[in-house]
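In: quick one, structure for this:
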Amino acid sequence: MSDFSQALDVVASGLRAQSARLRHVSENIANSDTPGYRRKTVTFRDAFGATAGEVAVGPVRLDDSALERIFDPAHPLADESGHFEGSNVDLLIEIADAREAQRSYEANLKMFEQVRQMSTSLLDLLRR
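Out: Alright, predicted model coming up:
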């Protein structure tokens, strides 16, 4: 049964990692119109000292690409030329990242279901 619990640990770490990724994607989408906001990206790493295959969320990084320059002389943050810095969030990239995270999350859920079914089948065989 320890193999099943190790498999569940790996699956659970994947679910947590994709959940964190989706949370940061939603923060990026929510702040896409915030002046000066930089897109957050999530990295994954091996969870050291844990079951082989487990992942953990690494440090959150800010995208250092150029911020969009927006012309709006009436904006309170506008400089002498009437421009201010918007965000560097591209909604198309965020939607693609959200779909990828969702599909990875669903794949982990399917693995969870498979492990659960296998452990149930094993228990049924042992009862006979």
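
In: please count neighbours and contacts with C-alpha atoms only from this point.
Out: Fine.

In: and the residue nearest the centre of this structure?
Out: residue 21 (1.0 Å; CA atoms, centre = their mean).

In: contacts only, for the closest residue to that one other than its chain neighbours.
Out: Excluding the flanking residues, the one nearest residue 21 by CA to CA, 6 or more residues apart in numbering is residue 42, at 6.0 Å. Contact partners of residue 42, counting by CA atoms under 8 Å, 6 or more residues apart in numbering, are 20, 21, 24, 57, 58, 59, 60, 61.

In: can you tell me which of these are in strands?
Out: 57, 58, 59, 60, 61 (DSSP state E).

In: one more sequence to fold, the one below, so I can look at both together:
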Amino acid sequence: MLSSVFSTAASGLSAQQKRMEAIASNVANVDTPDYRRKEVDMVSTGSGVRAVVSEGPAGQGVDLATEIVDMIETKMAYEANVAVMETGMDMWDALMSALAPEDRDERWR
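Out: Next up is the predicted model:
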């Protein structure tokens, strides 16, 4: 169970990193003629999430206000995944502390 918690949180962290990279590219190219804004869709993988990056329609351009809002959302989602990871580690620590010394994993001996 705990491995699935870590796997899900790790996939979320990776997906948000990809999303932030797309936002950075959009901001860097705000004044580039004919630049096609990168759009990110989150796709469920069954055991987590994956970011799929695609190019938006031609002529749409980049709106900095939209990019800032997306950046804030990405930061909040990344922090939420970090909190899930930390909670999973706390759960693991509590489990290892409750076990008899001979039943603990190697790092607790």
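
In: now residue 60 of structure 1, nearest residue through space, not along the chain?
Out: With CA to CA, 6+ apart, the residue lying closest to residue 60 of structure 1 is residue 42, at 4.9 Å.

In: so what corresponds to the one you found in structure 2?
Out: By TM-score structural alignment, residue 42 of structure 1 lines up with residue 40 in structure 2.

In: for that match, give its distance to residue 4 of structure 2.
Out: 24 Å (CA to CA, to the nearest Å).

In: hang on, the earlier thing: would the match of residue 42 of structure 1 count as being in a strand?
Out: Yes: with DSSP: H, G, I helix; E, B strand; the rest coil as the criterion, residue 40 of structure 2 is assigned to a strand.

In: returning to what we had before: which among the ones in strands among the contacts of residue 42 of structure 1 count as buried?
Out: residue 57 (16 or more other CA atoms under 10 Å).

In: which bit of structure 2 covers the lengthiest helix in structure 1?
Out: With secondary structure taken from DSSP state H, structure 1 has its longest helix at helix 91-127. Using TM-score structural alignment, the residues of structure 2 aligned to helix 91-127 of structure 1 are 64-100.

In: in that stretch, what's buried?
Out: 67, 71, 74, 75, 77, 78, 81, 82, 84, 85, 88, 96.

In: one more: stretch 23-42 of structure 2?
Out: For stretch 23-42 of structure 2, by 16+ other CA under 10 Å, it's 23, 26, 27, 29, 30, 35, 36, 37, 38, 39, 40.

In: what about it, how long is it end to end?
Out: Start-to-end, stretch 23-42 of structure 2 (CA to CA) is 14 Å.

In: now it, how far from the chain's geometric center?
Out: What separates the centre of stretch 23-42 of structure 2 from the centre of its chain is 19 Å, taken as CA atoms, centre = their mean, to the nearest Å.

In: circling back to that earlier point, tell me which of the buried residues of stretch 23-42 of structure 2 fall in helices.
Out: 23, 26, 27.

In: need the contact list for the last one.
Out: Translated: residue 27 of structure 2. Residue 27 of structure 2 touches 62, 64, 67, counting by CA under 8 Å, 6+ apart.

In: do the same with residue 81 of structure 2
Out: Applying CA under 8 Å, 6+ apart, the residues near residue 81 of structure 2 are 9, 10, 12, 13.
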